[in-house]
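# predicted coordinates and the sequence they were generated for:
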Amino acid sequence: MAQEATTQAPPPPTTKKSPWILAGRREVEGEVDEGEVEKKEDKPAPPPKLPFFSLFKYADATDKLLFLGGILFSVVAGGLSPFLFLVFGNLLGAFGLIYTDPNAFDSELRKYILFFVYLGLGSFVLNYIGTLCWRLTGERQSLRIRTGFLESVLRQDVAWFDERRAGDLASRLSTDTSLIQSGISEKVGLALLYLSSFLASFVVAYTQGWKMALVVTAAVPALGIVLASTQTDYAEAGALATEVLGSIRTVFAFGGQKREGDAYEKLLVDSQGIRRKKIFSTGIGFGTVNLMIYAFIALALWYGATLLVKGEYQGQNVMIIFFTLLVGSFSIGNLGPYATSFASAQGAAYEVYSIIDRNQLRQHPRFAKEIEFRNVKFNYASRPDVQVLNGLNLKIPYGKTVALVGSSGSGKSTIMQMLQRFYDPVEGSVLIDGVDLKDANVRSFRSQLGVVSQEPVLFRYSVKENIRFGKAANAYDFIKELPEGFDNDVGERGSLLSGGQKQRVAIARAIIRNPPILLLDEATSALDSQSEQIVQDALEKASVGRTTIVIAHRLSTIKDADLIVVLEKGEVAEMGTHNELLAKKGRYHELVSRQELKKNEKEEDADIERDTTPTPLEKAAVVGLSTSTELVNVAVTDGKEKTPVVEKEKVNFKNLLRLIGYNSQQWYFLAISATAATGLGLAFPLYSLFFGKLIAAFFDPNVSSLQDQINTWCLVFLVIGIVGFLATFTQIVFIGLYGTKVFVKIRVMAMRNILRQEIGFFDEGKNSSSNLSETLGRDVETLEVLMDQTVAQAWSSIVNAIAGTIIGLYYSWKLTLVALALLPVPTLGIALETQAKFGSNSKLQVYFDRATFIANEAIFNIRTVISLGLEDFFIQKFKDELAAPYKISIRAAFVASFGPAFSQCAQFFTYAVSYWYGGTLVKSNDTSFQSMNIVIQSVFFMSLAIGQVGALAPSITKALLAANKVFALVDRVTLMDTTVGKKVEAPEITGDVSLSKVKFSYPTRSEVQVLKGVDMDVKPGMTIGLVGASGCGKSTIISLVMRFYDPTTGTLSFGTGSEAFDAKTRQLESIRSFMAIVSQEPVLFARTLAENIRYGNENATQADVIQAAKDANIYDFISTLPDAFETFAGERGTQLSGGQKQRLAIARALVRNPKFLLLDEATSALDTESESVVQDALDKASVGRTTLIVAHRLSTIQNADCIYVFKKGRVAEKGTHQELLQKKGIYFALVEQQSLAANS
């Protein structure tokens, strides 16, 4: 299977629009999706499941011993339950001796009380060991499954990932493995316990009296039907939230906040219909169960009384049969939720285990150092009509530097991907020293590659850790200025570093591996000229003795290559050195001519004065690799993992009232539900009252009147059942309908408020897209459970406890007080279990979040992980993060297992003390036999109610803590509200923009000043170039003009003269509506190409979209695709090359027809030919509008009206291209470094 996976290109992307895209967005008129219609007509096949016993396939010998122990102790523990009622029935029968033989009664009472104690001790031992065995094996196996899953995923080939969404794999690791753990741990023990209890109950019942047992058994199947409540599926809305929050700058830049908020709300509103159906079905299901319980009681007691009157049974026989069958039917009913858990685990395991077991073919010979492409043909399955490589023949000699140039889509990056064996040829072979790469050991081969890609991926660790993956190239200078130096966090996907800084860390990462083969895909595209020159020198030195393959659009970086290969339409068009190809005056000569800078001829021979003196590391980088490695090794040694610090959050019960208030206009729904819950709470006390009287009647020596009484009592139980059905249905339905509106509203409020926040909010680690999505998803779902189920159950239990206490005190205050004093004993066990399970939860969650983040980062950036050979690193990191929670969970299992065992034991002891004291009171005539039974039954159900409240306490706490997070998002006041202030009208935006004495620091690094007093004055229609070293503040200027941030001091103003206004005083949304931005790393959405372009202007027609595509030189490419503009772009545009993504982003900007055009390295990913065409388009688009351009490739800004040269946060020089050349300063030096003049 693995071999097949590597020989196939990725599948075609679906062209169907995602459901959240369809919500609230304009569609192309006349569009009909026939495939979608066909899908609706076909009923989906049930999801495949793994056989139950296969869930335990990863158990080792220790686990199997734990299985045996767990099975044995759980089965025996379950078998004890009916014996409680065997003792109970005989004890009740003994009370008849009080009046005939008091001494015999004392003896019998002591005997049965001791039986209770023995049963209690046995129950404790059995339950404790059984539960502990299942918990231990569950923790052990789940750890093995989680690590095994990630190991298998990270060892698959890239083509395998093309067929799967990274988010699905990440979800399987977090959600599905939890479902599997739930299905292989203590729930198995509980299911065995209930099954054993069911069987033992029937054995005891039939031995006591087969006639009554047989009749009552007929009703058991109906009583055992328990309909599980279901959970609303917000997957589509959650997917939309994840995508939007992960692309927040793009959403803000194009004013998409309202659109995305509306689409999110529409998806939630649309889901309400499904939720209402589930609410009604749940209400009917649980109401029916309530009715069946009381119908069962009525039938059993009526028939038992009939047999008693006939003299066939005694009272104790009827009670034993009744209670054991009742317990047995509840036991089989309790199996329902566990069956659901096992089914969920089987379904989850089918996918997870198949991935763990997936064959990974890794048997290959050792790699040498010569590369050949022999008649290679290749096309991506997503674009089968487009031949990317068309019979490519190319030899790359050992130890040489070979450059690949050509237009976008000519096959350059595909060659790089084939060398990394992300894909295999459709035809032909890639040979390493004569051996087919298909037969090479993928892992050992990749370990000898150093790769720097066009869009570098950094992982959310410190700079030190990122460089450890590879280590240093001209990075030391900016690293030492960071607040924590090498220990500085780089942010999510490197968001806290500039593009150039990210690129340099990525280069460092590649060089330090000292690889035999170096693959540089636009490795210096994000660097300024000076840094580029220094790094280029370092790369050239590093290339000695190794084979280096370079892709570069900036031809100055490859003019010294040993061999330059010009590709066209997947074939070699030209080959030779820089001078040889210039002499041919062919394709390469044409590309060079387009990039040649206009220079003042008189200055060509002038010496270049360097602006700065290289740092020691820069010198080391130029001298050679070994020194820089040494220096960085010194810099990155040390560093221990910090144990996460968990802040204890406070529970705020006011949040519950606040939740309720979100739908106050339907207060009567809440009132009806509360009334119904009160009725449910009164049901058990009333049952206790009548049942206590009924027990006395069954043991009354005068049985003649029993038949008349039993008819009345059975009718009463049926009425309680009918009322219970109506109350259950009413309570569930009305609170469910009330909550539906509440949680749609709170999700929408939270989402809209998130979209109102300033960019600085998203820079903070705690506000990453994954954390925010989780709050909108899982945390709100926790609140739903609180309102829909937990609060109502808690209120019913409280009513039950109060009513039970009143009844008990009325009939025997002495016995009631003793019984009440015993109530804390069973609840102590619940408290111990709760403390053990949830007390460590906050710690566990921090570790699990960190482990999940590590796994997600590896999965979402799998190409970088594979390229750098970091599979083992991430697997070990993942294991390390899981080690601590595993130890905590193992310790917690020993304590948590004590809780339920103690609770079971305590129930036996409570019965023992209650009946001992009750018998004493009856014997001394302080109370009657009937009153004793009423009190004990009332207190018994009261203890169940209090136990239920105790069991609900963790859920309530968890939900209220979740409410803190949700309301924190709802309540946060943005520092930059986009809707506040006077709107800017079109005449006010003249195209003027100025910065006066602007100083700025990013909120997350306030101690580092990025801009140090910048003054800029831009007039309407001007094209402004911003150049300078990486990290000098160029992109920050763009961010300030977009008002992603406000200056720390100084002002940003728009307009001219007396009409000028401070940007802070006007509505931000209206200011941004006149701007469009194309960023260095364009973010595309998982939508169609047309929708991505139209994102720049939601009112754009199809003709506008087509024109924008033509202007951005992307139209011809789109036209070749089978679905043209309706082609799906993939997650973050993964179905497109870097150049294609960039041109689509340019089209998105142009369709906006902005007054201000902001280009942050807008053409950095384009080849020379495409760049020339797009540059012409941008030049034309710049007419009549103000354009700010950040560029390292100086040819793109040489015609600018004014060029600002930045150095360390200040404007060092400004002027036109010619003026700056004449100054012979920093800009002059940068131009010289990019000269393409042939070597003399």
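Done, it's in. Numbers count the residues shown, from 1 in each chain.
# only C-alpha atoms from now on, for both contacts and neighbour counts.
Fine.
# center of this structure - which residue?
Ser770 (5.2 Å; CA atoms, centre = their mean).
# for the helix or strand where that one lies, packing partners?
Using DSSP states H and E, Ser770 sits within helix 769-774. With contacts taken as 3 or more CA pairs under 8 Å, 6 or more residues apart in numbering; DSSP states H and E, helix 769-774 sits against helix 235-245.
# for the helix it packs on, packing partners?
Checking 3+ CA pairs under 8 Å, 6+ apart, helix 235-245 ends up next to helix 19-22, helix 257-270, helix 769-774.
# would TSV of those with distance to Phe342 be doable?
Rendered in TSV, the data for the helices and strands packed on helix 235-245 read as follows (distance: least, CA to CA, whole Å):
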stretch	distance to Phe342
helix 19-22	31
helix 257-270	30
helix 769-774	25
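# so for Gly428, which of these sits nearest?
Closest approach to Gly428 among the helices and strands packed on helix 235-245 is made by helix 19-22 (41.0 Å; CA to CA).
# how far away is Ser271 from Glu265?
Distance of Ser271 to Glu265, given as CA to CA, to the nearest Å: 10 Å.
# show me where the stretch 151-300 of the chain has its helices.
In the stretch 151-300 of the chain, the helices defined using DSSP state H, counting those that start in this stretch lie at 158-162, 166-171, 177-184, 186-208, 210-217, 220-223, 235-245, 248-253, 257-270, 272-309.
# give me the buried positions along the third one.
What that stands for is helix 177-184. Thr177, Leu179, Ile180, Gln181, Ser182, Gly183, Ile184 (16 or more other CA atoms under 10 Å).
# same thing with the fifth one?
Judged by neighbour count (16+ other CA under 10 Å), helix 210-217 contains these buried residues: Trp210, Lys211, Met212, Ala213, Val216, Thr217.
# ok, for Leu1077, nearest residue in space, not its chain neighbours?
No Leu there; residue 1077 is Ile. Leu1158 (4.6 Å; CA to CA, 6 or more residues apart in numbering).
# helices and strands around the one helix or strand that neighbour maps to, which ones?
With elements taken from DSSP H and E, the one containing Leu1158 is strand 1156-1160. Judged by 3+ CA pairs under 8 Å, 6+ apart, strand 1156-1160 is in contact with helix 1034-1041, strand 1075-1078, strand 1186-1190.
# ok, structure two:
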Amino acid sequence: MSNFKKIFPFIFPYKRYAFLNIFFNILYALFSTLSFMALIPMIQVLFDKTKKNTVMPTYEGIAHIKEYAEDYLSYYITTNTDTHNPGYVLSIMVAIIISIFLLKNLADYLAMFFITFLRNGVLRDMRNAMYKKTLELPLSFYSEKRKGDVISRISADVNEVQTSFLAILELIVKEPLTIVFTIIAMLIISAKLTLFVFIFIPVSGYIISLIGKQLKKQSSKAQEEQGTFLSTIEETIGGLKVVKGYNAENYFNRLFQSSTDRFFTLSNTIGNRQNLASPASEFMGITVIAILLWYGGQMVLIDKTLDGAAFIAYMGLAYNILTPAKAISKASYGVKRGNAAAERVLEVLDQENIIVSKENAVEKFTFDNNITIQNINFKYEEENVLKDFSLEIKKGQTVALVGQSGSGKSTIANLLTRFYDVNEGSISIDGINIKDMNLHSLRSLMGLVTQDSILFNDTIKANISLGKLDATDDEIIEALKIANAYEFVKDLPKGIYTNIGDSGNKLSGGQKQRLSIARAVLKNPPIMILDEATSALDTESEKFVQVALENMMQNRTSIVIAHRLSTIQKADVIVVMQKGKIVEQGTHDELIAKNGTYNKLVTMQSFES
């Protein structure tokens, strides 16, 4: 139930629907009981077993309510039978029963009507909260979790919480109240027979509870397995070129099928346990009813301590307990499944986001002097990627970071943008530690162009205007021109309103990269970070992109992480990195003259080209 308490804040905004649901469930339980109680006088009239009473009874208090109700009913039937005829009285009784059943079903519909708003509202709000949280969580979270698993939690697990876990709202009101009201009515009819029933109910409940054990654990495994095969789908579709290019279809097919086979086995086990709940509870209920027929039959036929009509109504009430008992046993298994799903949802919602703005963080919207990286150490897992790294980048400078793969170049970009936080040391902008700055204002100072052109399945305009959502068409076209991209965009069927497909796959690599540059240009930040922006391009595309980059870097502070050294020869400062440390820095000419690591890298690339 602790998980239900954590889910409760999502229910609170819809509390009026919850109260209306409870109100109509109370009415449903009441009318459900009365519908069987109303059978007693009808059967008595039908078989002419009504006690003759021509004297109007007097009310003597709640303690004698049963006797008063019986006497008044017999008085009403006796007087009306004498005045009219038995058929008239029977018609009245039938009309009352139909009215009670109508009110019972109307209350049931209205209870379900209002709970629908609550359940769907919780589903929507929880999905929104999950998506918001996935946007807020640091990149380090996704290096540990499969993307497909996160998708599974937002879609399948949240839905499971809505369908199964929120069944507890029905569980704690409608069904228990139906049982309570029914048992009260049964006690009124025959306390002796009802006490006899109470001996068997706990035994039935215990046998049913045994079936539900292990269900939560197996449900949790099934939901994890669902995350696994969703990850396989996401990775396969994302890397379809590699899958097909390496004839690896059979390998991934086997991988996916083994996951769905495990899910199949778990789902069968869970489903069969759940399916056993209803027949098991019904069988137990029928067993109790069979014993009641034997014991109650003796009270009617032999002991003469119970009226026949009352006994028939009593049996109806006893059967009336079966439906809610079945619903409770079924819902309790649903709650176990929902509890497992809620744990997975809450694991994400409760995840601490370590990269957030401090309270009263500094809002900074201009870059005036310099970026200072001072004695930083950083590691993703065990080993340090950057070791005692220090660097100053002055306003207006183009600083290039070069070195072999794994030397820590891209890590600098991740730390500057606070995708990750340094373990030791500090990064400051104009003397303000970036940890003390408002995260939104920090990132508004920076434009980022990555090696992988990250584009979305939308129009060119929507993709470019991410950094400035209110940009006009003219501003977007100007940004495209600076990025050397308008040449191909103007020839597209719908220009900037052309949809570029999933991940921009309708375009070439060079075209995608130029759109990424246009996006950064439109944002117009004072600091530009280019993370190997040309390394994935062919020579011709690289020339177009390089012109676009040079256009963009004018009058800006630029940090260029480069693999191809030919693209950074005009940089003001070239920083050569090796195993997380700076081994050389200076201009291109100065470093060539040193005849050190940089010269070796240039020579190797010249030889390769």
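Noted; the coordinates are in hand. Not measured: the values here are computed from a predicted model.
# and the helices and strands packed on strand 1156-1160 of structure 1 as JSON lines, adding distance to Lys277 of structure 1 and mean neighbour count?
Formatted as JSON lines, those follow (distance: least, CA to CA, whole Å; neighbours: other CA atoms under 10 Å):
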{"stretch": "helix 1034-1041", "distance to Lys277 of structure 1": "48", "mean neighbour count": "22"}
{"stretch": "strand 1075-1078", "distance to Lys277 of structure 1": "45", "mean neighbour count": "26"}
{"stretch": "strand 1186-1190", "distance to Lys277 of structure 1": "55", "mean neighbour count": "26"}
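# could you dump the ones you listed to TSV with distance to Ile934 of structure 1?
TSV is the format used below for those (distance: least, CA to CA, whole Å):
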stretch	distance to Ile934 of structure 1
helix 1034-1041	75
strand 1075-1078	77
strand 1186-1190	84
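# so for Val744 of structure 1, which of the ones you listed sits nearest?
strand 1075-1078 (32.9 Å).
# and that closest one, what other elements does it pack with?
helix 248-253, helix 1138-1150, strand 1156-1160.
# which bit of structure 2 covers the longest one?
In this case it means helix 1138-1150 of structure 1. Counting by TM-score structural alignment, helix 1138-1150 of structure 1 lines up with no residues of structure 2.
# next: the first one.
Under the alignment (TM-score structural alignment), helix 248-253 of structure 1 falls on residues 240-245 in structure 2.
# just give me how far that stretch sits from the chain centre.
31 Å (CA atoms, centre = their mean, to the nearest Å).
# any chance you could list what contacts that stretch?
With contacts defined as CA atoms under 8 Å, 6 or more residues apart in numbering, stretch 240-245 of structure 2 is touched by Thr236, Glu249, Phe252.
# which residues does the second one contact?
If a contact means CA under 8 Å, 6+ apart, then Glu249 of structure 2 has Val243 as its contacts.
# swap in the first one?
The contact partners of Thr236 of structure 2, taken as CA under 8 Å, 6+ apart, are Val243, Phe252.
# how about Arg127 of structure 2?
Here Arg127 of structure 2 is in contact with Ile154, Ser155, Val158 (CA under 8 Å, 6+ apart).
# show me the subset of those that structure 1 keeps too.
Conservation of these in structure 1, assessed by both residues aligned by TM-score structural alignment, their matches' CA atoms under 8 Å: retained contacts are Ile154, Val158.
# tell me which of the contacts of Arg127 of structure 2 is nearest to Tyr68 of structure 2?
Val158 (52.9 Å).
# so what does the closest one match up with in structure 1?
That one, Val158 of structure 2, aligns with Thr177 by TM-score structural alignment.
# need the contact list for that match.
By CA under 8 Å, 6+ apart, the neighbours of Thr177 of structure 1 are Ser142, Ile145, Arg146, Ala348, Ala349, Val352.
# quick one: contacts for whatever residue of structure 2 lines up with the second one?
Superposed on structure 2 with TM-score structural alignment, Ile145 of structure 1 falls opposite Met126. Counting by CA under 8 Å, 6+ apart, Met126 of structure 2 makes contact with Phe10, Val158.
# so which helix or strand takes in Met126 of structure 2?
helix 86-136.
# how far does that helix sit from its chain's centre?
Between the centre of helix 86-136 of structure 2 and the centre of its chain there are 25 Å (CA atoms, centre = their mean).
# where does stretch 555-570 of structure 1 end up in structure 2?
Under the criterion TM-score structural alignment, stretch 555-570 of structure 1 matches residues 565-580.
# repeat for stretch 1116-1127 of structure 1
Under TM-score structural alignment, there's no match for stretch 1116-1127 of structure 1.
# over to stretch 408-419 of structure 1?
Using TM-score structural alignment, stretch 408-419 of structure 1 pairs with 405-416 in structure 2.
# same check, this time on stretch 1068-1084 of structure 1
So stretch 1068-1084 of structure 1 sits over no part of structure 2, by TM-score structural alignment.
# state the distance from Thr603 of structure 2 to Thr597 of structure 2.
10 Å.
# for those two, indicate the residue with more neighbours.
For the pair Thr603 of structure 2 and Thr597, the greater number of neighbours falls to Thr597 (17 against 13), based on other CA atoms under 10 Å.
# who's in contact with the more buried one?
Contacts of Thr597 of structure 2 (CA under 8 Å, 6+ apart): Val576, Val583, Glu584.
# what's the counterpart of Ile40 of structure 2 in structure 1?
By TM-score structural alignment, Ile40 of structure 2 lines up with Gly89.
# and that match, what does it touch?
Gly89 of structure 1 neighbours (CA under 8 Å, 6+ apart): Gln316, Asn317, Met319, Ile320.
# how about Ile77 of structure 2: what's its closest non-neighbour residue?
In space, Ile77 of structure 2 is closest to Val89, 6.7 Å off (CA to CA, 6+ apart).
# Ile22 of structure 2 now?
Val173 (6.3 Å).
# any idea how far that neighbour is from Ile592 of structure 2?
From Val173 of structure 2 across to Ile592 of structure 2, the span is 81 Å (CA to CA).
# go on, Val576 of structure 2?
12 Å.
# shared neighbours of these two, anything?
Common neighbours of Val576 of structure 2 and Ile592 (CA under 8 Å, 6+ apart) are Tyr598.
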